[in-house]
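In: Provided below for reference: sequence and predicted model.
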Amino acid sequence: MSTDFQTARIALGARLRELRTEAGLSGKDTAERLGWQRSKVSRLETGKQTPSRDDLKAWAEATGQPDAAAELQGRLQGLETQYRTWRRQLANGHRGRQELAVAETSRTRLTRGVEVARIPGLFQTADYARHTFIANAEFRQSPRDTEEAVRARMKRQEALYETGRLFRFLLWEGALHALVVPRPVMAAQLDRLIGLIGLDTVELGIIPLGAALRRSPAHGFWIYDDRLVTVETIDAEMWLKDADTIALYERAWDWLSESAVYGHQAHRLIARARAALDLG
């Protein structure tokens, strides 16, 4: 969980505690009024649990300050904008999130990204994307809309061929060898990467496993112009928009790019990974 998100959740919890104490209520009193377990009141006040909008409305009413509900819900909206759980985003399948990605890509001139364990969605073949969506739906136990999601991801890739856009991506060499799909599918995917190297809108750098690093590629992230950074975790996706955070991720991207190889050197690493598949 991001430090910024947790800090904001703790601040929201402190505001809830303030409302309770102003009303002269103990934690036990509040729990009884709301019909909750005492532990829930404690978790909300200490920032260990994210409240729902209904929780906040009920809290404001229970503490005798119903007008505070709008303020509390506004704080929650700020949290949800930054920290979007996959359970909520994939409630109806993957297509909706892919269509959102299409929209973000269409309004972006410069897209930068780092991936450490998989091929970026913008560069995936349909088969690679298909296997990825199926596995992800199984893992998250979300509805399957595989073909619709694949079509949306392929539509997003149309931006790669539009004049005036630039896609600068760094790929950790290990991602070239991560067999998250069958070997023939991976072989076709690596061929696809090789074909992208000569595209004038794409700058693909591979970070060799043995490269000297100013900073390790701890996790993947995407930067959209200078207005948005997205970061995926196992349970959520963070949308980070404040200037200082964006600048930090831009510095991380710059430092990692110093260790990457491009052009024929990148081609050689991709070809080596393909040869290692040993398809016979």
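Out: Perfect, thanks for sending it. Keep in mind that what you see is a predicted model, and the values were worked out from it rather than measured. Numbering: from 1, shown residues only.

In: going forward, measure contacts and count neighbours with C-alpha atoms only.
Out: OK.

In: Wait, a strand at residue 113?
Out: Yes. Membership of residue 113 in a strand is supported by DSSP: H, G, I helix; E, B strand; the rest coil.

In: What residues does it make contact with?
Out: Contacts for residue 113 (CA atoms under 8 Å, 6 or more residues apart in numbering) come out as 168-170, 220-223, 253.

In: Chain neighbours aside, what residue packs nearest to it?
Out: Once flanking residues are discounted, residue 113 sits nearest to residue 222: 4.2 Å by CA to CA, 6 or more residues apart in numbering.

In: ok, back up a step: the contacts of residue 113 in strands, which ones?
Out: 168-170, 221-223 (DSSP state E).

In: Compare the residues you listed and tell me which has the most neighbours.
Out: For the ones in strands among the contacts of residue 113, the largest neighbour count, defined by other CA atoms under 10 Å, is 25 neighbours, found at residue 170.

In: thought that residue was touching residue 206?
Out: Yes. Contact criterion CA atoms under 8 Å: residue 170 and residue 206 qualify, at 5.7 Å.

In: Now the common contact residues for the two.
Out: Going by CA under 8 Å, 6+ apart, residues that sit against residue 170 and also against residue 206 are residue 260.

In: Going by neighbour count, which residues in the helix or strand harbouring residue 61 are buried?
Out: Per DSSP states H and E: residue 61 is located in helix 53-62. Of the residues in helix 53-62, 53, 56-60, 62 count as buried by neighbour count, 16 or more other CA atoms under 10 Å.

In: Structure two is appended below for comparative analysis:
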Amino acid sequence: MSSPSSRANEARHAVASRLRDMRLDAGITGRELAARCSWSESKSSRIEHAKTPPSDADIRAWCAACGVPDQAGDLIAANRQADAAYVEWKRLQRTGLKRLQESGVPLYEQTRQFHVYASNVVPGFFQTPGYATALLSSIAQFRGTPDDVSEAVTARMVRSHVIREGEHRFAVLVEESVLRYRIGDPEVMAAQLGYLLSVMALPAISLGIIPFTASRQAWPLETFTIFDRLRVHVDTLAASITETQPSEVALYLKAFGNMQKAAAYGGDARSLITKAIDELGD
């Protein structure tokens, strides 16, 4: 796994390469592009070689000069996230888990439409205190973070108020495997699965379960959350990745839509959850 600094460097070079390819596709030289943009030829060279990061205005001018102004949005988003897209969990969690839970509150509160796909654990805002305690304890132990699990669990429960308050809507997909993974003891799991049954009745929530046996167009992916169709957070073992490029967000929305077709809803989803509860004692 590459480091955040190397990933950021790769992202900057990717933007530079896309700008260079755009100029070549347009059939113009660096000198001609500079003239069209009213800046020096050396500036064009520095941008193309990732020595000088372009501003939003630079990217808009570059795209316009190459006759593809519609591509500016994606490139601007890619350029902005070059340093921020890949953030090590170690850095996010260096002061413990509580602050990380609290840091997400503004984004959760301002988001109106959530698309959530969970392939490994129950989504955070659906977690019970017992389940969250078991999960965050494992994370703290694995990462060697300061032990503030109880405070972090409280913060996570407070953050979860968005499922009951405000004008928020949640489209949630959970793999059936999530119902089976034992996070905590059977009693904790039974309470968690029972809580899933209760949140399904909330008017703001659409919860689908993707059965093991479902015929599917999209394979299981890393857990991700889409906020208002504008940004995606993807959780990996090593890092939290943020995508804001419209084309990348559209890709995750497409995957979500494909997986929705394989999901069970309503009574069928409840049957999958109750079956998992019944088999906890096996």
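Out: Arrived safely, thanks for sending. On a predicted model such as this, the values are computed, not experimentally measured, just so you know.

In: so which of the ones in strands among the contacts of residue 113 of structure 1 comes closest to residue 234 of structure 1?
Out: residue 221 (13.4 Å; CA to CA).

In: before we move on, back to that, dump the ones in strands among the contacts of residue 113 of structure 1 to JSON lines, plus distance to residue 102 of structure 1.
Out: Formatted as JSON lines, these follow (distance: CA to CA, whole Å):
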{"residue": "168", "distance to residue 102 of structure 1": "17"}
{"residue": "169", "distance to residue 102 of structure 1": "17"}
{"residue": "170", "distance to residue 102 of structure 1": "20"}
{"residue": "221", "distance to residue 102 of structure 1": "17"}
{"residue": "222", "distance to residue 102 of structure 1": "14"}
{"residue": "223", "distance to residue 102 of structure 1": "15"}
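
In: and which of those residues is nearest residue 240 of structure 1?
Out: Nearest to residue 240 of structure 1 among those, counting by CA to CA, is residue 223 at 9.5 Å.

In: Could I get the contacting residues of that closest one?
Out: Counted by CA under 8 Å, 6+ apart, residue 223 of structure 1 has contacts 111-113, 229-230, 246, 249-250.

In: Next, format these as CSV and append distance to residue 101 of structure 1.
Out: Formatted as CSV, the contacts of residue 223 of structure 1 follow (distance: CA to CA, whole Å):
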residue, distance to residue 101 of structure 1
111, 12
112, 14
113, 14
229, 13
230, 11
246, 18
249, 19
250, 20
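
In: Residue 196 of structure 1 is in contact with residue 202, isn't it?
Out: Yes. Between residue 196 of structure 1 and residue 202 there is a contact under CA under 8 Å: 6.8 Å.

In: how much space between residue 129 of structure 1 and residue 120 of structure 1?
Out: 10 Å (CA to CA, to the nearest Å).

In: Trace the residue nearest to residue 113 of structure 1 over to structure 2, please.
Out: Structural alignment (TM-score structural alignment) places residue 222 of structure 1 against residue 225 in structure 2.

In: Just give the closest residue to residue 13 of structure 1, not the sequence neighbours.
Out: residue 45 (3.9 Å).

In: Tell me how many other residues crowd that neighbour.
Out: 24.

In: contacting residues around it?
Out: 10, 12-17.

In: if you set the cut-off to 6 Å instead, what comes out?
Out: Residue 45 of structure 1 makes contact with 13-14, 17, according to CA atoms under 6 Å, 6 or more residues apart in numbering.

In: Looking at those residues, which is nearest residue 263 of structure 1?
Out: Comparing the contacts of residue 45 of structure 1 against residue 263 of structure 1 with CA to CA places residue 13 closest, at 51.3 Å.
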